Every structure is written in structure tokens, then in C-alpha cells.
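1. prediction below, plus the sequence it came from.
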Amino acid sequence: MFENVAAVTLMALFLPFAGALLAPFLTARLGANAAWVLALAPLASFAHFAGFLPAIAAGEVVTGGYAWVPSLNLSFSWFLDGLSLTFALLVTGIGTLIMLYTGGYMKGHPQLGRFFSFMLMFMGSMLGVVVSDSFLMLFVFWELTSITSFLLIGFDHERAASRRAALQALVVTGGGGLALLAGLIFIWNVTGLTQMSLLVHSGDLLRESPFYAAALILVLGGAFTKSAQFPFHFWLPNAMEAPTPVSAYLHSATMVKAGVYLLMRLNPVMGGTPAWEILLPLFGGVTLLVGAVLAIRQTDLKLMLAYTTVASLGLLVMLTGFGSPYAIEAAVLYLVAHSLFKGALFMVAGIIDHETGTRDVTRLSGLRSTMPITFVAALFAAISMAGLPPFFGFLAKEEIYAALAGGDPRSVLFTAVAIVGNALMFVIAFAVALKPFLGAKVETPKHAHEGPVLLWLGPLTLSLIGLAAAVFSPLAHAFVTSPMASAVAGEAETVTVGLVPHIGVPLALSVLTVVLGILVFLGLARARAIVARLLDALGPGPDRGFDHFIAGLVRLSWRVTQLVQNGRLEVYITATFLLLAVVLLVPPLVGGELPVMPSWPSGIRFHELAFFIIAVVGLLAVLVAKDRLTAIVSLGIQGFAVAVIFLLFGAPDLSFTQFMVETLSVVILALVMTRLRLSPSDHRTWGQVLADGAIAIAGGLGFALMLLKSTQAPFDTTLTDFFNAYSKVVAHGANVVNVIIVDFRGTDTLGEISVVMITGLAILALIRIRVVPIAAAQASVAGIRRKNAEKESRK
């Protein structure tokens, strides 16, 4: 039974990727109607994960997977509890609606199939992040979200703004991914665990480690860049260069929530410390205010919503690290509510743009009569975003103030931050939902009318779910929010907040938020002008700083390249051998690992000594050669003498190889040199001669010391015994050396043969190049110019 569940779960994880493979073919045949077929992939995954709701609600967890490298404790495994299951349902459920919405929004686009494919890959990557159990699997899918979002944000690659936004998102989130990888390695080394299902139950093991601070900073680097926390918030609004289906999905259920998911997942093992409860509320609070204030300045519907997403992510991070009893419950409620209303509002913004030809809120009015269904979806979503009953956002708002309210200065500060941020988001919610639809009707670039069912089905569904979740809140808490809060807190939690408000501080703060929001909404144009003047006075922000950073990085890279890659082969070879000499000589000298100098062998025979002398003579001949061809031939003498020495001391196979190498080297070098001017000798100053000679002697001495040290160590016969035992049995060969080269190291030998073949082809191409004399080339060019001049004169 377990194996069947594991197999089906694996299929559910990879269904989006399978859909991505089929998308171009289906779209080529069905056009935009392919959306109905492709939406079945995330819908099937949603149905499978929804089947775990009763078990998760009962307090169980679901794990499974397959071992990959058991010796390193690496596996492809998943872990489903209240947190990961809720995210999986959001990713697949909203993803199903987004696929349908894409079919209506992108209908007729020549690259619709490619867009469908990218969207499904993005969906599969995010689904992998939230259900991953092993660290390796988490990191792989984490980076896949960055790569697929890069493809989606830069989908309209002919526009410079799209390319810049895609590159910016990739650089910021990719850099954060490297920080996360380092943080996961720290956690692995501290705890010895590589699976989330075990880590969340490891207690204080990580918090008590001296490496906790380093691990925390690295993890926060990954989470803050992914979830656009200040000062990394700038990439998220720029990502609005992507088509609206991407924006709706990105902001509601996918990549920007990945950082929040990671913080919530690690809260049981990294939370509860002073560092956690200082850094998260601090950066989250600043991000909340920055995002909300910047949203007021915008007039583009998508940018208004994008900056409120930045603010909402800051609020989630602030709540996750706040540390009060209700803070986790508030974060869970707001995350679910935000996914529903923000996905709906982004799709509404896309419908308005699609049907009117503009997203500028100052140019929109009176659309209620022509787009009634869109207006209802926008209004319902805005009420939830504003935190008003009877929608799920109201429950989240009440719990937020119950979590933050207190008499100490810290609570007062963050409560004030939440009030200001929520009030400004209240303003944006109704600016998006009311201003385009109410008032006198105005002319728009396109004739406004209600969109097709594929467009309004998604936002209407999400806004109605936000209503139903609040009306039937006990059911929603039992199956979704309570299990999710329990997973984040690391202990059993029961969420009880409902639509009936309790008279007290939270309700009073909600009323204050609404009053403040109404006042700003009524003076929105003036507030927008004030914020614009404030930002102009502050000067360029992080977005401009990113451009300066990239430009400086390019200049630095250019200068470093000019320094280390100057195009002179002599410099490259000198640096290579110098580094080799340092590596060979410094460790034994510093570590006192020099070998014992051997004595002169007493039994050496005359002919053996003669070949040693020939090798030395060949080497001296290379040094005193007057031209290059003589040096090549002299180098061959030295090489052949070494080959004979190998033969005399019992290594005929090595000797044969050396003979072949030396023969080929001399022949090839001689052939190449015939294409060069061999008459001049190499004129070098005595300083160059001494420097090159010193490097050569140091390298040779280093190799000699290494070989002496190696031969003086006790001989380990493990490999010898292995090859002697299995060469005949496994490879059916009596020649052990041949068996090692051909069978045990067959791939290595194939690689060596390939290198030699490629080198030979390159040399053959060089030899066959015909050198055209300069005079002949100049005459040919002059003749071509003369013919062209004659043609022009005849015209």
C-alpha cells in the first residue's frame, strides 16, 4: 500500500513537468483551448494532495521517497505536514486556475505553447520546494524556481526592460540560493541531518551550536532575496515586465512565498532566539512600510499590487519572527488569505488591461456596467485584502492585532507599523477594485467589454473561496490553518478565530486601520504626490544601486581578465609552472615532510649509466640549441633515453607508451614548425633566462621530492590485490595492465583517446592552412577595389 502511495505521489510531483513537455504539441493543435487539457495536470496533483487532508488534520505526517546515494544519506524524498500540504494545495489549486487564465489572456500569441511549458515547469519547481524532505532536493527545486522565473519574466525577450528584469531577478535570487546552500551545509554539519522531517524534531541542537549565527545569516540571505525583503525588494516590482499570468501566479502562490515557507519550516529549530526575534521583525517591518508607501505612488494597476505584495511579504516575515503566542496563527491565516485575494486581484488587473488596453488607474472609470463579473471578483478580493468581514482577510487582520498588541515598547512599535502598512494596503485594494469600475465611463484605448470565461473564472473562484473560507471558518481551521500553524510552531496549535468579532483591542485596532485607510483613499491623489516628492528627495534607491553594482562588476571582470588573460602564451605557461612548483615545494617544506635522500646505487651497470648520461646530454642540447628545430630534435633525444630507462628497469608497457609519445611529439612539432620562421633564435635577457630556469628547476625538484616521498611510504597492496583477484574473473583478461586500461578504466581511456584525436585534427587543420604572402594578399585586395571602382564608374 505504501509503495502505491509513494508512486502516485511521485507522479503528482512530476505531472507539471510532464505537462510542460506536452504543452507545445497540444498548443500547436488546439490553440488556446489547450489550456483546458493542460490544467488537468495541476488539477490531478491538487486532487492527490487534497486526499491527505484528513490524515494531516488528525496530526499525522506523510513521508516517502527513494534513496539516491545512501552512503551520503542523500535521497529524493518528500515530507507532508500541515505547512507543506497547504502550500502544495495553493501551488496546484491556484496553478490550475492560472493555466485556464493563461489560455484566455495569451490567446493568439505565437509563442503560447512555449509560455505554457515555462509556466508548468515553474509550477513543478515550486511544488518540489514545498514538499521536499531532503536538503539536496530542496536546493535543486529552489534553484529551478529561479531559472524558470527568469524564463517567464524575460518571456518578451525582445524588450530591453524584460531582459533587465529577468536578469535582475536571476542575479538576486540566484545569489540568495548560494547563501542558502551554504546555510544548509552548516545545518547538515551541525546536526548531522539532511532531512527536514528529522530536523524539525531535533530540538535545541541547532540553536545551541556556536555555528547557529552563521547558519541563520545564510538562511536569511536565501529567504530574504527570494521573498523580496528590504533591501532586496526591488526585483519583485520589476518582474511585472512578465505577462500578467506570471505576475498573478508569482505573487499569490509561488516563488515569492518560497522564502516565507523556508522561514516557517525552520521556525521550530531556528526560532525562539534573540537573533531570530530581532532580525525577522526588523526587516519584515521595514519591508512592510517600504512596500506600502511605494504602492501609493504608483498608477499602474500591476505595480500597485506588486508593491503591496512586497508589503505583505514583510508582514508575514515580521509575524513569523515576532514570537508572541498568536503570531504564528496570524501569519498562517494571512498567508492563505493573501494567496487568495492577491491572485484574484492580479488576474482582475490583467482582464482590465486585456479588455481596455491600459492599466493606468487614472485613465480608467465606469467599467462596472461593461465588466460586471470582473467587478464582483475585484470587489470581493479587495474586501478581503482590506480586512473587512465577511472574508478570510478579516480573520487574518483580527489575529494579526491579537498577536502584536501589547504594552511593551516593542509591541507598540510593531503594532503601529502593522496599522500603517495595513491601512495603506486598504487604500490600494479599493483603488484597484473601485476606481476603474465606478464613476463616469471614459474612453479607453480598446472598446471595454467583459472577458471570456477563461479570464474571469480564476479571479471569481478565488474571491468566492475567500468568502467561503471565512463563513465556514471552523472547517477551514480544522483542515488547513490549525495543522499549518502546528507545523510552523513545532507543537499542537488550534486556530479558533471566526467572523464574530470579540470586543477588545484587536477590533479597535481594525477599526482604526479602516478609518485611516478611508482618509488616505479619499485623498489618494494628494497622498501620491506627497510620496513622489519624498522619494525624489531621497534620491536613487536599491534598483539604481543594482545597475551600478552590475556595471562595476563588469568593469572589474574586464580588468581582471586583462590582467590574467592577456593573450600571451608565455605568461600562461610561466604562471602554470610557477603555481605547480609552489604546490609541490611549499607543503613538504612547511610541514617538515621532506623525503630521506637516497644513496648512490652500488649495482648500477655501465649501459644503464650511459642512457642516464644520454638523457642529460639531450637536455643540455635543448638548452644550447641555436634554433627551434634543433631544440625539438634534442628534446626527442632526451625523451627516447628516458623510454629506454623505463625498459631497462622493468616497465616495457610504459616504455612503449613513452616511445610513441616522443615520436609523435617530435614529428608533430617538426611539422608545425615548418609553417613558422625557424631561422631566428629566441633572444632573451639574462633576467628572463634566470627566472625561467629557476621555475623549471623548482618544478623538477618538486616532482623529484614528491616521487621520492611516495616511494619511501609503505606500499599499499589493496588495489594490486583487487586487480589481481578480479582481472581474470570479471574482465576475462590475463594481462592485468591491459585489463585496467581497457575495462576498469575504460571511460578514462576513451577520454584520453578522444583528446588525442581532437588534438590531431586541430594539428592537421593547422598544417593544411595555406599561408598567403602579404604582397599577394595586398594585390588581391587592390584588384577587388579596382573592379568595384570600374563598376561604379559605368553606373
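-> The structure has been received and is ready for your questions. Residues are numbered from 1 along each chain as shown.

2. CA only for contacts and neighbour counts going forward, please
-> Will do.

3. distance of the residue lying closest to A529 once chain neighbours are set aside relative to V432?
-> Once flanking residues are discounted, A529 sits nearest to R297: 7.2 Å by Cα to Cα, 6 or more residues apart in numbering. Going from R297 to V432 by Cα to Cα, to the nearest Å gives 13 Å.

4. how about A28?
-> According to Cα to Cα, A28 and V432 sit 36 Å apart.

5. who has more neighbours out of those two?
-> Just comparing A28 and V432: by other Cα atoms under 10 Å the higher neighbour count belongs to V432, 24 against 14.

6. residue contacts, the nearest residue to that one once chain neighbours are set aside?
-> Nearest residue to V432, sequence neighbours excluded (Cα to Cα, 6+ apart): L301, at 6.5 Å. Contacts for L301 (Cα atoms under 8 Å, 6 or more residues apart in numbering) come out as A349, R359, D360, V361, V432.

7. now a ChimeraX select for only the buried ones of these.
-> Command for ChimeraX, covering only those of those found buried under the criterion 16 or more other Cα atoms under 10 Å:
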select :349,359,360,361,432
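
8. and the contacts of L301, which of them are in helices?
-> Among these, the residues falling in helices (DSSP state H) are A349, V432.

9. number of residues surrounding W686?
-> With other Cα under 10 Å as criterion, W686 counts 9.

10. what of the one 10 residues further on?
-> As a burial measure, the neighbour count of A696 was computed by other Cα under 10 Å and equals 16.

11. same question for A214.
-> Around A214 there are 15 residues (other Cα under 10 Å).

12. okay, and it sits in which element?
-> Assigned by DSSP states H and E, A214 belongs to helix 212-226.

13. the next helix or strand after that helix packs against which elements?
-> Going down the chain from helix 212-226, the next helix or strand is helix 235-238, by DSSP H and E. Helix 235-238 is packed against helix 160-191, helix 301-322, with contacts defined by 3 or more Cα pairs under 8 Å, 6 or more residues apart in numbering; DSSP states H and E.

14. please compare the first structure with the one that follows:
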Amino acid sequence: MPGLLFLGFCTLLPAVSAWAVVQEAHAWIPSLGVAASFRADGLSLLFALLISGIGAAVFLYASSYLRGYERLARFYVVLTLFMGSMLGAVLADDLVLLVVFWELTSLTSFLLIGFSPEQAESRRAAQQGFLVTFAGGLAMLAGVILLGHAAGTFSISQILARGDVIAAHPLASVIIVLIAAGAFAKSAQAPLHSWLANAMVAPTPVSAFLHSATMVKLGVYLLARLSPVFEGHGLWVPLLMTFGAATMLVGAVLALRETDLKRVLAYSTIVSLGTMVLMIGIPGDLSAMAVVTFLTVHALYRACLFLVAGIIDHETGTRDSSALGGLRHSMPVTAAAALLGGLSMAGLPPFIGFAAKELVYETSLGASASWLVVGVALLANVVMVVVAGIVTVRCFLGGAAPTPKAPHDPGAAMLAGPVALALLGLTFGIAPWLASGSLVVPAASAIAGHPIEYRLSLWHGFTPMIALSVLTLVLGVLMFRRWDGMRAALAGVVQIDLWGPDRLYDRGMDALQRLARWQTGVIQSGSLRTYAGHTLTVTALAGAAMLFLRDGWALPSFSGSLAPDLVLVVLLAASALAVTGARNFVSGIVAAGMVGFAIALVFLFNGAPDLAFTQFSVEALAIVILLAIVGRLPFRERDYRSRDERLRDAAIAIGTGLVATLVLLSVLAQPFDERLSDFFRQASVPQAHGRNLVNVIIVDFRALDTLGEITVLGLAAIAAAAVIVGLRRKTEGRPS
């Protein structure tokens, strides 16, 4: 299926290359202005091709890598759902629809990271990834709602057309921060980066698909998509450049202190994600070209190297780079794929990675504070050279090292993906026009918001970018030769482990559990009276606050004769006092029945005899049932509450009743809106074939609600019967 999807998206390339946009829209929630709208332009089509193309390679790879796993069928189902969610997110032309697919990627990635739930490490990584990305998603949802409010629409196409108005909106700063928080969490920007490296406990197909090529770039996609809207705002550029540069530095340091191949690649992925965010933060057409080119190159070589790392682990029994070497002799095809991917990652010609690195340097040189941006970009690219050396030179060259398993090349299913991706990196480098006109330039134009005229090439003459590329290679080789000592020194910096975001996450979760235990001890007292008291107190305080803070308190006119109403008020008050003064359950139930009968009189005096009759019947039946139940329950004690507890409960009851009275009086003071009553009067006979409005409402217009109430009452009756039977058996000495 992924392969067929890839071919289907390829058919859209001619139209998108000619600046056309393919759209499809269907009504979804018209009352809220939300549509199931999809849109394929250069940027979304590029992502769709990467998702489906790399997805096809991963599906084929997993068929061999995970052969024999008990949960393989579930894995394929979840992986398919993830791919569908990713495609929905990048093709959505409605912000609400995008958020829905966004959260589905978080949910499915949680299931994929926790592929081995019996392992504590897997459970922790899945939980951490889900909580971080889900929290970011909630922030993004708030930003999306505010953005829709500011733009007057949730349509991404229309929002892009109103960029100037939105950027000048008073809430623009808040919108930018909230949306950036969601994008940063999804794309593992510092300090929200730890979950990505920990997610490497997932099987290699998951790491290659989710955490290198697709899901982690979803945040980059969102930032790039909305860049034309917020680029003119003063907060957008410094926010993205700051977090992007910080992420590059953090990822570079952490990548150099690891030996596990997948974690090394994960931290270098964080460096690349920071690079893309930094490039988005730099205004201009050239930065759009740099983002798209680097994104494409990164997806190709990163997925290739992750799959290679999985092959090494699968065939040798280890992925510790310090214990590997000389694998080229026993795994020549894997070594060739790793070498091609590594050279593209290092940014050497004639690979497309070289063109991407040149664009990054050229964009950095034109940025504000260019010396700082160029310095960070130089360090990031030097680390890319080192990581490429770790995965290729360290593992495949040199003398052969003993491994837990005898290494050899895997079958074609596992080799097809990395070999194809590595060859694509070389092909696009030798013939960059193959990717330029059909993929890169249309995607960059979508980011810039207007057509861009640019042609990718490997050689631009002797430029400052060439000098920086040479410097990058020289420093990378020198650093790789000293990597063992450097890694040991960095690994010895215990402060990174003690105070890094990963440890802070653990401390935060421990604090949350301690808070939950304390809160449970305070709130969950086991007393129904306490629960009811807390609920009523909060409700009463909230109602009183809204009445007086919003100036909602008012009194009706009380025109006309009040004699019948006063009689009912006195009767209700007397019944309520009788309930509170009851000395046992029997007298309390009878007194409560008096309250119900008084309410029935209210219905009767206000022209609803049928409703009054129903109330009389239900109240009488309820009294009989309750007396029958209570008579069989062992309630023989008098009120066990102390004097202070009774006074507290009385204060809560009086306060709640007073607030409820004020609310009802304020409602009665407002003009009565008869639109709903008019609807029921008009629709009662033609739609429900009944003239009794109350019965029609209960049986027809509120049929499901009534059915639910009947179901609840039925279940309560069954539960009560079960309790009575259990008590009878216990009393008679039989086992319950």
C-alpha cells in the first residue's frame, strides 16, 4: 500500500511543478466553520512523497527485521495508522483537521515506541514521548483556536492570504508562542529533546520512519507552513533562531558522548531539526530553499543510516560502535549503503548533501548576527562529519572486531530500503535538476508564499561557502580521530545526566506522583458526606462569584397574587426542615417525600396537572422502594456527627440553597425566551404526533436522554437488589 500511495502522489508532480494546487474539500462541522479540506502544493506533496516512499521501504524492511514477532500484525496496523495520520496532517488545509491528525500521530507513535510493553524502558520512553508531544499539542490547539479567531477562518489557504492582518493582531504574540510550543515539542527542540533519544528503544523500523524521516519533521512542517503568516512579526525570527541554534548545540554535545549507534543518530537528528528551525527563522527565499533541500537530504540519508544501524544490530547482536569494526568484509552491501549515506551526511560532493550544506552556509552568511549563526552551523556540520565517521568508518573499516553473532549481509528485503535511499542521495547530487524543478523549488515556493526561481547545483565557484565546507571537513576529520577521548570526557560530565531535561522529567513525574498521593489522602476520605460537601461548596462559590463579579444578580417583579406561592414556599421550607431534623432514616425518607409532594403541588398550581400526577406517582413509589430497602439495611445508629460537623453541614446546605435561590431569581428576572417553547408547540403534532408537550419532549425529542435515565435507574435497582440479597445471605450465615 505505501508503494501504491507513493506512485499516486508521483502523478501529482507535473501539476505541482507548474505551480498548481490540488484541493479537495467536504463539509465536516459547518456550524463551526470547519471543513474536511485537503490541499497538495509543493511543500505538502514533498512531505507526502517522503512519508509514502520511506514508508514503503520501512514496511519491506520490517517484514524481515521483525519476522517471527508475536505482535507483528498489530505493528503493521499501527504503523499504517501512523502513516495515514502523517499524510492527513501534511495534506490538511484546515487547522482543526490538522490538529486531529497531529494528535493521532502522537497516539500511534506512543503505541509504536511502546512496542515491547513488558520492558520498563519501553514503557517509560513511550510515556515520555506521548506526554511531551501531547502537552505541546494542547498548547498548539489553544494557538490554533486563537489563530482561527484572529483570521476569522480555520482554512490554511485563507490564513496564508491574510498574513499581514494576522501578524498585526493583538494576540499574534500569544499565537506564535503557543503554536511554536507544539511544533518544538513534536520536533524535539531543546529543552524538549530528551524523548527522541529515549524513543530509540523502539524497533529500528519505527526509529527510521518516525524519528528520522517523518514525525519529528511535522513540527518543522507546521513552522514552515505558517512562516509566511508570522515572518513579519517581531517575535517570530528571534524565537525560531534562538531555539534552533540552542537545539543544534545541545544535540551536537550529546551526540559526541554516545556509543550506541541509534542514540548517536538520534542526537544528530536533533542537530538537524534545530538546523531546519533556524533556517525557517531566517527571512528570505534562500532560507526557504535551504530548509527544503536540507529536509529532503536529511530524510534520505538519516533513514538510510537508521536502517543500516538496525542491520548491524540484527546481524551482529550489538550496536555499540566502540565494539565494532571491519564489517566491510562480511557485510559488503551494507557497507556500501552506509558509505553512500555517510558521505551524503558529511556533505561531500557529488552527493546532494553537499548542496544542502552549501545552502545552509549561504543562508547563515546572510542572516543577522551572521558570525554567530555561521559558528553554530559550522559546529553542527562538523558533528555531522563525526557521526558519519562513527557509523561508517568506525563500524565497517579497520580490523574486524569480535561480535556476539557472526555478521553477514541480510536478505534483499532489509537491504532494498537503505540501498535505494543511498543511491537517491548520490543520483540527486550528480543530477540535482531531477529534484530541483519537481520537488525542491515548488516546496520552497510554498514556504516563501510566491514562486522562486532557483536551480540546484553542486558548483558555484570559489565562494566563502566552499571555504567553510573545506574547514568543516578538516575539523570533522580531526575531531573524529580524537573522538574516543572526547567522548570519554563528555561522558564524565555528570551534570548533564543530573540536571539535564531527562532527569528533570523523572523528577517532575516523581513530584506529580507525590502530589497525587497527597491529594488522594486529602480528598479521598471515604465519606460520601465529605464528597457531597466539597462538591456543593465549590458549586455554590462558583455560582456566587459569577453572579456578583458579572453583575448577574437581579430580582423579579413579583407582580400578581403571591398567596398560593407563599403557601408552597412555607410547605417546602417545612418539609426541608423536617428532613434535616429527622432522627432516623425512615422519618428522613418520609420528610423527603413531603418535599417531592410539595413540588408536585407547584406543578399543579402552574397548569401542569399531568406533570404533577407523574411527580406524585414517582415520589410515592420512591418512598415505598426506599423504605423497603432501608428496612433491610443495618442502619441502627443515630446521627454520629459532632456538633461542629453538623454546623458545617448546615452552613454548606444553607449557602448552597441561598446561591441556588439567587440564581433562580436572577433567571426569572430576565425576559422569557419563548423560541424553544414555540418550536415544541409547532413541532409536537406534525413531527411527534402528540399534543401533550411534556410527554412529547420526554418520549420523542429527548428520547435518548430518557432512555439513559431509565437505564441508570434500572441499573441502580439491580445494584440495590444485589446488595439486599447479599445482606440477607450474610445474615442467614450463607456465603455471599
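-> Alright, I've got the coordinates. Keep in mind the model is a prediction, meaning the values are calculated, not measured.

15. and the TM-score between these chains?
-> Superposed pair, TM-score by TM-score structural alignment, normalised by the length of the second structure: 0.95. Supporting alignment: 735 aligned residues with a Cα RMSD of 2.4 Å.

16. L239 of the second structure versus V586 of the second structure, what's the distance?
-> When V586 of the second structure is compared with L239 of the second structure (using Cα to Cα), they lie 69 Å apart.

17. that should have said L210 of the second structure, apologies.
-> Separation of L210 of the second structure from L239 of the second structure (Cα to Cα) stands at 26 Å.

18. more crowded one of those two?
-> Using other Cα under 10 Å as the criterion, L210 of the second structure and L239 rank with L210 on top: 26 against 16.

19. that older thread, how about the helix holding A214 of the first structure, aligned to which bit of the second structure?
-> Taken onto the second structure by TM-score structural alignment, helix 212-226 of the first structure occupies residues 172-186 there.

20. that stretch: how far from the chain's middle?
-> Here the centre of stretch 172-186 of the second structure is set off from its chain's centre by 13 Å, with Cα atoms, centre = their mean, to the nearest Å.

21. stretch 383-401 of the first structure now?
-> Using Cα atoms, centre = their mean, the offset of stretch 383-401 of the first structure from its chain centre is 34 Å.

22. just the terminal-to-terminal distance for it.
-> First residue to last in stretch 383-401 of the first structure (Cα to Cα) measures 18 Å.

23. what range in the second structure matches that stretch?
-> Using TM-score structural alignment, stretch 383-401 of the first structure pairs with 343-361 in the second structure.

24. pull the residues that contact stretch 285-294 of the second structure.
-> Taking Cα under 8 Å, 6+ apart as the rule, stretch 285-294 of the second structure contacts 276, 279-280, 353, 355-357, 359-360, 363, 440-441, 443-445, 447-448, 452.

25. meant to ask about stretch 111-119 of the second structure
-> 75, 78-79, 122-123, 125-126, 199-203, 206.

26. for those, give me TSV that also has distance to F6 of the second structure and neighbour count.
-> Shown next, in TSV, are the contacts of stretch 111-119 of the second structure (distance: Cα to Cα, whole Å; neighbours: other Cα atoms under 10 Å):
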residue	distance to F6 of the second structure	neighbour count
F75	21	18
V78	19	18
L79	16	24
S122	31	22
R123	33	19
A125	31	23
A126	29	27
A199	27	30
M200	26	22
V201	28	22
A202	25	21
P203	24	18
V206	19	24
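
27. once you drop chain neighbours, what's closest to the spatially most central residue of the first structure?
-> Nearest to the mean C-alpha position of the first structure, counting by Cα atoms, centre = their mean, stands E143 at 3.0 Å. In space, and not counting its chain neighbours, E143 of the first structure is closest to G177: 6.5 Å by Cα to Cα, 6+ apart.

28. OK, contacts around the corresponding residue of the second structure for the one you found?
-> In the second structure, the residue matched to G177 of the first structure (TM-score structural alignment) is G137. For G137 of the second structure, the contacting residues are V99, W102, E103, G182, by Cα under 8 Å, 6+ apart.

29. so how many other residues sit close to the aligned partner of the second one in the first structure?
-> Alignment of W102 of the second structure against the first structure is given by TM-score structural alignment, with W142 as its counterpart. Around W142 of the first structure there are 28 other residues, counting by other Cα under 10 Å.

30. likewise for G53 of the second structure?
-> 20.

31. aligned to it, what sits in the first structure?
-> In the first structure, G53 of the second structure lands on G93 (TM-score structural alignment).

32. so what's that match up against?
-> By Cα under 8 Å, 6+ apart, the contact set of G93 of the first structure is P42, L43, F46.

33. pretty sure the last one contacts T92?
-> Put plainly, it is F46 of the first structure. Yes: counting by Cα atoms under 8 Å, F46 of the first structure does reach T92; the two are 5.2 Å apart.

34. mind checking which of the two has more residues around it?
-> Higher neighbour count among F46 of the first structure and T92: T92, with 28 against 22, using other Cα under 10 Å.

35. thank you kindly, that will do.
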